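J.: Sequence and predicted model, in that order:
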Amino acid sequence: MTIALMWEAKAADGLGEELLRWARERRLTPEPARRETFAAPGGRVLVITWWEGADDLDAELPELPSPDSALIARPVHRWRFRQV
């Protein structure tokens, strides 16, 4: 089974590029099978990681942390999905 973790944050005003750079620099150990990073207007950054072989949504998997509160406009949102 594959689990996808989605991490989304909104940058504080004017810090969209800094938040994007911060997210790209974060490494996960072990590395996911796949990782993609997206940016959207308003300084939003989305990172999706795919974890193969995880057997349930509660599996312990490495996740991106929350950045320093000065970098973000609101708390980070996180979602977990399982492949169906």
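T.: Sure thing, it's come through. Numbering: from 1, shown residues only.
J.: all contacts plus neighbour counts: C-alpha atoms, from now on.
T.: Fine.
J.: the helices in the protein, which residues?
T.: Using DSSP state H, the helices of the chain run over 16-25.
J.: how about residue 15, what does it touch?
T.: 43, 71 (Cα atoms under 8 Å, 6 or more residues apart in numbering).
J.: now it: how far from residue 24?
T.: 14 Å (Cα to Cα, to the nearest Å).
J.: Check residue 48 too.
T.: Residue 48 is 12 Å from residue 24, where distance means Cα to Cα.
J.: Find the residues that touch each one of those two.
T.: Both residue 48 and residue 24 are contacted by residue 37, under the criterion Cα under 8 Å, 6+ apart.
J.: Comparison target below:
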Amino acid sequence: MTVAAMWEARAADGRAAELAAWVRESALPGLRGAAGLVRTELFSAPGERVLLITWWDGEPTAVADPPAALLGRPVHRWSFTSEHVE
């Protein structure tokens, strides 16, 4: 069973680059070597949003919360189970 875990945050005004750097420098190293981790992908989007998608064989490990000063609102998290791949 493959699970995609999505972690999405809206940065405080003007702090999207700092939030993305925090993900690269703090969150991702905390996930490396976790059992079942297959892949990670980091995205940015308009509106100061940063999205991290991780793929897992089995139950995902939670991504930590960034420092509150970097956030414009609380982090959103979703997990999805793969149903079909072509």
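T.: Sure thing, it's come through. Quick caveat: nothing in here was measured; it's all calculated off a predicted structure.
J.: ok so, going back, between residue 48 and residue 24 of the first structure, who's got more neighbours?
T.: residue 48 (20 against 13; other Cα atoms under 10 Å).
J.: got a list of what that one touches?
T.: 4, 5, 6, 7, 35, 36, 37.
J.: can you map out the strands along the first structure?
T.: 2-10, 34-40, 44-52, 77-82 (DSSP state E).
J.: mean per-residue distance, the last one to the second structure?
T.: Pointing back at strand 77-82 of the first structure there. Compared with the second structure after fitting, strand 77-82 of the first structure has a mean deviation of 0.3 Å; criterion: mean Cα distance after the TM-score superposition for the first structure.
J.: The first one too?
T.: For strand 2-10 of the first structure, the mean distance to aligned residues of the second structure following superposition is 0.3 Å (mean Cα distance after the TM-score superposition for the first structure).
J.: Identify all contacting residues around that strand.
T.: Against strand 2-10 of the first structure from outside (Cα under 8 Å, 6+ apart): 16, 42-57, 63-64, 72-83.
J.: about what we covered before: kindly indicate which of the contacts of residue 48 of the first structure lies nearest residue 68 of the first structure.
T.: Using Cα to Cα, the shortest approach to residue 68 of the first structure within these belongs to residue 7, at 15.0 Å.
J.: any idea how far residue 62 of the second structure is from whatever residue of the second structure lines up with that closest one?
T.: Aligned by TM-score structural alignment, residue 7 of the first structure pairs with residue 7 of the second structure. Distance from residue 7 of the second structure to residue 62 of the second structure, counting by Cα to Cα: 9 Å.
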